[in-house]
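J.: Coordinates only, no sequence provided:
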């Protein structure tokens, strides 16, 4: 089992993460849950393989994922979201 994890688990996790991002891009709400779950799996991978740097990466990606979901959720519920988004972008210059 450990040999399989060392050889293939990172590939499975990368493909899973890319598929989650693709799902998010298709505006499927459950894609965000998949993305966050994938970060927990990266943490488990890091602990099993003793590659602890992946834990920091999973935490950072998880924080970005949760914050992005919260913003995405707010924008998707607002019927004037595109106008607000443009005002926000242009007002920060």
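T.: Here it is on my side, so go on. Nothing here was measured: the structure is a model prediction, and the numbers come from that model.

J.: C-alpha from now on. contacts and neighbour counts both.
T.: Fine.

J.: Show me the longest helix that occurs in the protein.
T.: helix 53-77 (DSSP state H).

J.: what's the angle from whichever helix or strand comes after that one to helix 53-77?
T.: Next in sequence after helix 53-77, counting helices and strands by DSSP states H and E, comes helix 81-91. Here helix 81-91 runs at an angle of 120 degrees relative to helix 53-77 (axes from the mean of the first three to the mean of the last three Cα atoms, to 10 degrees).

J.: Helix 81-91: which residues count as buried?
T.: Within helix 81-91, no residue qualifies as buried by neighbour count (16 or more other Cα atoms under 10 Å).

J.: Distance from the chain centre to it, please.
T.: Computed by Cα atoms, centre = their mean, to the nearest Å, the separation of helix 81-91 from the middle of its chain amounts to 24 Å.

J.: also this one, for the comparison:
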């Protein structure tokens, strides 16, 4: 497999974590989208265990994004003038 795959997957993953840590929705979108790259990697290298990890990571990213959105709405609603 071409060596740039590992660098690409690392860069995308770290970028997603960076933005998620800064509480930006973009981070969750990048992290979730990165799972498509992992699926492509799994299929290209016939390492099918990565399909399971992409599914698991995708589920966690989606779940945490929904939780984060709910918390953001709660903070916004609490901060609204009454």
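T.: Perfect, thanks for sending it. Not measured: the values here are computed from a predicted model.

J.: TM-score of the superposed pair?
T.: For this chain pair, the superposition-based TM-score is 0.85 by TM-score structural alignment, normalised by the length of the second structure; 76 aligned residues with a Cα RMSD of 1.4 Å.

J.: what range in the second structure matches the longest helix of the first structure?
T.: Mapped onto the second structure using TM-score structural alignment, helix 53-77 of the first structure spans residues 49-73.

J.: mean deviation of the matching stretch from the first structure?
T.: For stretch 49-73 of the second structure, the mean deviation from the first structure after alignment is 0.4 Å (mean Cα distance after the TM-score superposition for the first structure).

J.: what's the longest helix of the first structure in contact with?
T.: 32, 35-36, 39-40, 42-43, 46-47, 81-82 (Cα atoms under 8 Å, 6 or more residues apart in numbering).

J.: Would you mind measuring from residue 67 of the first structure to residue 61 of the first structure?
T.: 10 Å (Cα to Cα, to the nearest Å).

J.: whoops, I mixed them up, residue 15 of the first structure
T.: Distance from residue 15 of the first structure to residue 61 of the first structure, by Cα to Cα: 16 Å.

J.: can you check residue 86 of the first structure too?
T.: 25 Å.

J.: Same question for residue 22 of the first structure.
T.: Taken as Cα to Cα, the span from residue 22 of the first structure to residue 61 of the first structure is 16 Å.

J.: Show me which of the two is the more surrounded one.
T.: Taking neighbours as other Cα atoms under 10 Å, residue 22 of the first structure and residue 61 compare with residue 61 leading, 16 against 13.
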